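[1] next comes the sequence, and after it the predicted model I'd like to discuss.
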Amino acid sequence: MPWIFGQRFNRVTKGVVYPCDRAEAEERNRTGSKEYAAVLKDDDDRTRLALQVDTAPDGGPVVFVYQFDDQQRIWLKYLFGAARDRDGLFLESLSHMEYAGPDDKESVRSTTVRIKPDGRAYMEELDKEADTYTKSEGTKDPAMLEENYEPMPAFGDWASVTRIERSRPVDQQPPESGSWLVLKNPV
C-alpha cells in the first residue's frame, strides 16, 4: 500500500491538496511547519487511513486522524490538540460513524465525544433511523484520561495515534485498527 503526501488532506476526494513527495512532507514536519497530510491507499487505490498535521492558532500542534471502511467512508475520526499540562498531544474529540448498507454515502448513526483534560466530557449521538438526537454532559476522573495522551509522533510513526482501543498498546489492537495499517506499511 502506498503512502501519498501533500500539504492538506481533502475529505471529498480522499486525497491530498498540493501534493509533495515524502522528503518534502518530512521536511515540513522537521522544520516545524507542521502542516502536511499523509494518506495510505490500498492496492485498489482506496483510501484506508489519512492524517492531517496542522498548527493551531496558538501555535500548538493539531493532528486529525481519519479511518475509512471498504467503501471509502470515514467511520472513525480523531482530533488531537496540544496537551496543556505536558508535552505531546491530547485526544480532544472522537467521532464514530455507522452506515446502514454498503452503498450508503451518509451515516445513519454517529457519536461524537469531546473531552477536556480536566475530565469534562460532552457527547452527541445522532440516529437518523430512529430520528433521535441526544446531547449529554458528564465528567470523568482526569486520572482515567491517561489513554487520551500521546507523544507528538515522529514523521511516519503514526501507529499509536491511530489506535482504536485507546487503552491497549499498538500490538494488541483489533485487525481493523489503523495501527496495523501503519505497522504493515512503513513510510
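    Structure's in. What do you need?

[2] C-alpha from now on. contacts and neighbour counts both.
    OK.

[3] could you check which helix or strand contains the residue most central in space within the chain?
    When Cα atoms, centre = their mean is applied to the chain, the residue found nearest the centroid is Val65 (1.7 Å). Per DSSP states H and E: Val65 is located in strand 61-68.

[4] A further structure is provided below for comparison with the first:
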Amino acid sequence: MIWTYCEQWNNLTEKPMTPLTPEQAEARHASGELYTAVSSPAEQSTPTLRVEMRLETGYASVIFMDESGRDTLDYTFTLINGSLFLETATSRSYGNSQERGGYADADRTETYEFTTDGVMQRAIEEEGGESKESRHGVDVSSNWEPVPAFGAYASLIRRER
C-alpha cells in the first residue's frame, strides 16, 4: 500500500485538504492532532481507504471506499485507557447509483454501536423505513485495538472484524 497524508479528505472533490508530508503527519500523530492517511494500492490511483486519527480527542476512524470514491464501511474507534475501542461500525450500499464520492446517497445504511460492557445496538435505514434492535451480553473483546505507531495501521485497517 502507498500512503499519502493530509489534514482531512474532501468527499465531494475526492481530494486531500491540506496535504501533509510524512514528517508533518508523524508530528501530528505524536501530538495527537488531526491527520488523515490515505491509501491507494500500487496498481490503482484511486484511494481505497482512509485512516483518520485525532488522538488528542480520543478519535480514530477507518473508512473503506469503493471505486466511485464513496464511503462503504466506516469503523469509528474511541480511546479508552490507552487502547482503541471499536464503538461504531457503519456500512453503506448505493444500489445502482452512478453518483461519486460525497454526492452519492446510500440506499441502505446499517449501523452497529457497541459499549465496552457488551451492549450492541443495530439500526438499518433503507427506503422502506428504519429498524432497530439491541442485544446485551455481546462479546466485544475483538473490538479492542492497540493505538498504532505512525504508519503501522495493519491491525486497525482489518476489514473483517
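    Cool, got the structure. Just so we're clear, the structure is a prediction, and the values are computed from it rather than from any experiment.

[5] the residue nearest to the centre of structure 1 reaches Gly81, doesn't it?
    No. Between Val65 of structure 1 and Gly81 there is no contact under Cα atoms under 8 Å: 11.6 Å.

[6] what's next to the longest helix along structure 1, contact-wise?
    Determined from DSSP state H, the single longest helix within structure 1 is helix 22-30. Taking contacts as Cα atoms under 8 Å, 6 or more residues apart in numbering, the residues outside helix 22-30 of structure 1 that touch it are 4-7, 34-37, 155.

[7] report the two of those residues separated the most.
    Distances among the contacts of helix 22-30 of structure 1 were taken as Cα to Cα; the most separated pair is Ile4 and Lys34, at 16.3 Å.

[8] the two: who's more crowded?
    More crowded of Ile4 of structure 1 and Lys34, by other Cα atoms under 10 Å: Lys34, with 23 against 19.

[9] picking up where we left off before, JSON lines please, covering the contacts of helix 22-30 of structure 1 and showing secondary structure.
    Converted to JSON lines, the contacts of helix 22-30 of structure 1 look like this (DSSP: H, G, I helix; E, B strand; the rest coil):
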{"residue": "Ile4", "secondary structure": "strand"}
{"residue": "Phe5", "secondary structure": "strand"}
{"residue": "Gly6", "secondary structure": "strand"}
{"residue": "Gln7", "secondary structure": "strand"}
{"residue": "Lys34", "secondary structure": "coil"}
{"residue": "Glu35", "secondary structure": "coil"}
{"residue": "Tyr36", "secondary structure": "strand"}
{"residue": "Ala37", "secondary structure": "strand"}
{"residue": "Phe155", "secondary structure": "coil"}
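
[10] ok, so of the residues you listed, who is nearest His96 of structure 1?
    Ala37 (21.0 Å).

[11] quick one: that closest one and Trp3 touch, right?
    No. Ala37 of structure 1 lies out of contact with Trp3 (Cα under 8 Å); the separation is 10.0 Å.

[12] more crowded one of these two?
    Taking other Cα under 10 Å, Ala37 of structure 1 and Trp3 do not tie; Ala37 has more neighbours (28 against 20).

[13] for that one, give me its contacts.
    If a contact means Cα under 8 Å, 6+ apart, then Ala37 of structure 1 has 5-9, 16, 25, 50-53 as its contacts.

[14] residue range for the strand holding Val65 of structure 1 in structure 2?
    Alignment of strand 61-68 of structure 1 against structure 2: residues 58-65, by TM-score structural alignment.

[15] need the contact partners of the matching stretch.
    With contacts defined as Cα under 8 Å, 6+ apart, stretch 58-65 of structure 2 is touched by 47-54, 71-80, 84, 156-157.

[16] next, count neighbours for the closest residue to Thr47 of structure 1 other than its chain neighbours.
    Closest residue to Thr47 of structure 1 apart from its sequence neighbours, by Cα to Cα, 6 or more residues apart in numbering: Lys41 at 4.4 Å. Look at Lys41 of structure 1: counted by other Cα under 10 Å, it has 19 neighbours.
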